[in-house]
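Enquirer: let me see the structure of the following:
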Amino acid sequence: MITKSPLSTASGIPVADDQNSLSAGRRGPLLLQDFHLVEKLQHFNRERIPERVVHAKGSGAYGTFTVTQSLSPYTKAKLFNEVGKKTETFVRFSTVGGERGSADTVRDPRGFAVKFYTEEGNWDLVGNNTPVFFIKDPVKFPDFVHTQKRDPGTNLKSPTMMFDFWSKAPESLHQVTMLFGDRGIPDGYRHMDGFGSHTYSLINHTGERFYVKWHLKTRQGIKNLSQEVALRLCGDDPDYAQRDLYSAIESGDYPQWDVFIQIATEPALANWETRTGWNPFDLTKVWPHADFPLLRVGLLELNRNPANYHAEVEQAAFSPANVVPGMGYSPDKMLQGRLFAYHDAQLYRVGTNHQHLPVNAPRCPFHNFQRDGAMAGSNGGAGANYHNVHARGTSPSGLGHGEPGLPLIGHAGRYDGRGQEDDYQQAGNLFRLMDAQEKQRLFDNLAGPLSQVPEEILHRQLGLFQKVDPLYAAGVCAALTKRGVHAHYVRNSGFELNADATSFA
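Expert: So this is what the prediction gives:
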């Protein structure tokens, strides 16, 4: 909508003419004293803040979270203490690997980040549309993301880079199977689930700790795009997901998600790990629902579109480090890395005072002694810029909000679990849950990029699929054969197919 307000400079000075620059004569050179022209061009040159390295293409909306099940036995966090209690939220959805101008219908995980403006501060639940991830140690994250970006020589996306990484990282198999399955391309953002993915913790009034995983189940029903439809939309409507979300909310068709948790005590997780051999804090693993049932705790509804995309979506800043009293973290290594990385990214991308921006600012009173820096919108006035030291001490206990200390054991060092940890069974369980048609789509989706990689990488990746389930590798081989890719290769690789192309000889 075009405003009819009088035009002024950013300092409020009226602008007499926005159509003609100040010049020396009708055809003469322009004058530097035309401050309106200078200010306009200077601001234009600085309109773009640094793009997110990941999750660059995104959409957002405001909404409410309503409690349907009190969590008072498990947490003292006030937002969960009463059935019917409502908390304002802001949600940002995104693709992960593409640039801001890329299509939002590509095969890619989707970000699902929720900011809860609670009475005790902001809680950020920062997750994806999948319950697991490709890696379990944050030291691999920059390398992994580089393989999903552009080749430094060709500036093109590279299946070779992607599968060179994945074929050497068996821990990625679970997420790769999800990514190339039907849910790898959601039909917009309204028709997908969300997950906190990591293991977090809740702490109750008596100081008991419970570990939890967060699930958000769409009430719109799961819908996905086929590879063919998604590719067509990349050209016809590359902003399909953005348009769908905005239009639905604008028309009053408010999307909703039921919010669930899986919850476990520390002894229960220890017993489960002993029985299964799976690390409950491993981001490449799920907690099976049969062992840890879902408990419905609330309803998330999105009901208001942002008024300005840049101010409210592009500048929205999330961090999993933002938890309120009664909530906490876990020994999940990926989570531990993200506790630092997300806030650090916002400091670089938006600035040291990014929490002052309206979309990021808490709705409750806040006070600290952080001062100055660029864009210090709330800078403490004439108040002190340091905290008084208590001569007698503060008698701290636990981690600071009444939760017990986290026991840590072991010698400091770098530990490599490869060869000792199971990276295949859960991926195989997921594969075996698929019906025949979904398996065939998985095979075909994988055959596309795998047909473009060197034989060495293809051999490694097929070897991993073989360990997940022999039919998995056989199906991918058959799909590659249909493409005329590897008839000679299969003979040389040791993966010999039966005549029916459904199993290995």
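
Enquirer: only C-alpha atoms from now on, for both contacts and neighbour counts.
Expert: Noted.

Enquirer: ranges for the helices of this structure?
Expert: 35-45, 141-148, 159-166, 173-179, 227-236, 240-250, 266-276, 309, 333-349, 425-433, 436-450, 455-468, 470-482, 487-493 (DSSP state H).

Enquirer: helices or strands up against the shortest one?
Expert: It stands for helix 309. Contact partners of helix 309 among helices and strands, from 3 or more CA pairs under 8 Å, 6 or more residues apart in numbering; DSSP states H and E: none.

Enquirer: so which residue is smack in the middle of the protein?
Expert: Centre of the chain computed as the mean C-alpha position; nearest residue by CA atoms, centre = their mean is G111, 3.4 Å away.

Enquirer: how close does that residue get to Y189?
Expert: 10 Å (CA to CA, to the nearest Å).

Enquirer: another one to check against the first:
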Amino acid sequence: MPPCSLKSHNTSYGPGNPASLQLQQYAANSTVIGNFTTSNGAPVYDILNTETAGEFGPVVLQDYTFLDEIQHFDRERVPERVVCAKGAGAFGYFTSTNDFSNYTQATIFTTVGKRTPLAARMCRFSGQTGSPDTVRDLRGFSLKFYTDQGNWDLVGSSFASFWLRDPLRFTSLMHASMRNPTTNLYDPTMFWDFIGNSPETANMLINIFTDRGIPLSYRTMNGYSTDVFVLSQANGSYVFAKFIWDTNQGLVNIPDSIAAQLAGTDPDFHTRDLYNNIALGNFPSWNLSAQILTRQQLTQFPWNPFDPTKEWPVRLIFRMPLGVIVLNENPKNYFAQVEQLAFNPASLIPGIQPSIDKVLQGRLFAYSDAQMHRLGSNYDLLPVNSPVDQVANRQRDGQGRSGGNMGGAPNYSPNSFNGPLGGNVLFKRSPFPVTGLVESYNTTAQSNFAEASIIWAQVLTNEDRTAIVNNIAASIANIPSFLQLRNLNNFYYIGSDMAERIAGLLNISFTPPPPVIPTLATPIPTQLVYPI
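Expert: Predicted coordinates:
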């Protein structure tokens, strides 16, 4: 891990800190807005005192100034995100550096030099809005591209793999990572009980418990789509892709000791760091690329290539540089531009389609449904979520409707009165075959440790391995002994020395479990490899 210096990341509250100067800068560049008004625009004389029946009497119901103020205050917070509640956002642009038209008709990638505005939000995966930034956790890293074909939301995270391979298990993962419903405290027993019973989490465990589990800042971490997408052309040809954006600031992380210090002295450290660096002109950037996998290569995989708990082996794929992401603008109003910023993996554009990745399939519904609950059925019409071009559809009315409600255009199809048209073959999605019976397929035993054991033995450094065993030992030190042993068994299948070293740190007598021959995923059927 590169040495880190907190002094170089603008953590002070002094005069050189842009975040601490926001109000002074606003006053210097603004005049008084005008007379105080109620929400209906009526000027108000007294903005500090309620109307009462006599000097010491009760407040009267006719005091609309008070009612207007308190009713809005009571509703000031929309429900916080269930996942990734604590986060920061910024705006910038993506510049294409390669012609990618051989793979996709998405115009964001087909013209060298094309600049596309974007919004970004980085966050902690678990925890609440008031929790510290510097906690060991997966980080979310999502991008909204305002393209000339509509908005494309690229929902990503700080690691190339994910915890689970089936979306039905996601709610249990989140519940195990949140507060105990009885004590209202974070409970490592809940977390490790779930993890010990979910061996597919092996890859994520060795990621989270390296120093990469606590990045120094949002600027010093990478982003990964994790899920698999389809890149298609108008003629129906397609390839599979994962997206990666590599930080140009260098991967820098912090150990637990510094993270704990920051959690106490500056729990908003990552948010402050991002805001201050952009305000000072230190615009962070990332190189966006795509990992490409052809249909012919699918059968060469040792495991299911659509399993998000795994990374794609480098020998089977190649990476194509796409362009550069730059963040150069802070939000002018956090609530309007970050809290109301809504991502949805189903927000795709021509040339980018979903794959049969099960977790992605679950996300296609879950994200939009969550945003409708948080922000209302018309969340896509909020300014920060609104696409560049005018929306043309059959949707009307609903809570929070804005944007003219499509005027007098017909709200049904087909119609004879110049309503929006469909049927343009340029925007038809590439078809793909499916095979098999509709039923629930248990993936619990699918090659859980094969890749994790390779990473442990061949990819990680000695320093990484030491960090992992120390961090895991500290995390499981106070959970029940039977859960310690269950997790040690899983660690043994990742690496025998991993389990033995953790057991030694805990002073536990550990007997290696019997050998297990991993069950590989069912081979990808030939029908899914070749075009229809």
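
Enquirer: TM-score of the superposition?
Expert: Overlay of the two chains. TM-score (TM-score structural alignment, normalised by the length of the first structure): 0.92; 479 aligned residues with a CA RMSD of 1.8 Å.

Enquirer: quick one on the thing from earlier: name the residues contacting each of G111 and Y189 of the first structure.
Expert: Applying CA atoms under 8 Å, 6 or more residues apart in numbering, one finds that G111 of the first structure and Y189 are jointly contacted by F93.

Enquirer: in the first structure, what range does stretch 278-289 of the second structure match?
Expert: Counting by TM-score structural alignment, stretch 278-289 of the second structure falls onto residues 249-260 of the first structure.

Enquirer: just stretch 490-505 of the second structure next, same as before
Expert: Against the first structure, stretch 490-505 of the second structure falls on residues 464-479 (TM-score structural alignment).

Enquirer: can you check stretch 311-319 of the second structure too?
Expert: The aligned range for stretch 311-319 of the second structure is 286-294, by TM-score structural alignment.

Enquirer: circling back: find the residue closest to whichever residue in the second structure pairs up with the residue nearest to the centre of the first structure in space, skipping its chain neighbours.
Expert: Under the alignment (TM-score structural alignment), G111 of the first structure maps onto G140 of the second structure. Among residues not flanking G140 of the second structure along the chain, S157 sits closest, at 4.1 Å (CA to CA, 6 or more residues apart in numbering).

Enquirer: can you check Q353 of the second structure too?
Expert: V230 (4.8 Å).

Enquirer: which position in the first structure pairs with that neighbour?
Expert: Aligning on TM-score structural alignment places V230 of the second structure opposite S201 in the first structure.

Enquirer: do G150 of the second structure as well
Expert: So G150 of the second structure corresponds to G121, using TM-score structural alignment.

Enquirer: neighbours of its match, how many?
Expert: The number of residues packed near G121 of the first structure is 18, by other CA atoms under 10 Å.

Enquirer: my guess is it meets H367, correct?
Expert: No. Counting by CA atoms under 8 Å, G121 of the first structure stays clear of H367, with 11.0 Å between them.

Enquirer: which one in the first structure is aligned with L118 of the second structure?
Expert: In the first structure, L118 of the second structure lands on T89 (TM-score structural alignment).

Enquirer: next, count neighbours for H488 of the first structure.
Expert: 10.

Enquirer: circling back: what's the distance between the match of L118 of the second structure and N303 of the first structure?
Expert: Look at T89 of the first structure and N303 of the first structure: by CA to CA, they are 10 Å apart.

Enquirer: of the two, which one has the most company?
Expert: T89 (22 against 19).

Enquirer: excluding chain neighbours, what is closest to the more buried one?
Expert: Per CA to CA, 6+ apart, closest to T89 of the first structure is F116, 4.6 Å.

Enquirer: what about the lengthiest strand in the second structure, how far off from the first structure?
Expert: In the second structure, taking DSSP state E as the definition, the longest strand is strand 318-329. Taken against the first structure, strand 318-329 of the second structure registers an average deviation of 0.8 Å after superposition, with mean CA distance after the TM-score superposition for the first structure.

Enquirer: what comes up buried for that strand?
Expert: Buried residues in strand 318-329 of the second structure, counted by 16 or more other CA atoms under 10 Å: 321-329.

Enquirer: just give me the closest of those residues to K114 of the second structure.
Expert: G323 (9.5 Å; CA to CA).

Enquirer: and that closest one, how far from M372 of the second structure?
Expert: Counting by CA to CA, the gap from G323 of the second structure to M372 of the second structure is 32 Å.

Enquirer: over to L293 of the second structure?
Expert: Distance, L293 of the second structure to M372 of the second structure, using CA to CA: 34 Å.

Enquirer: same question, P58 of the second structure
Expert: 40 Å.
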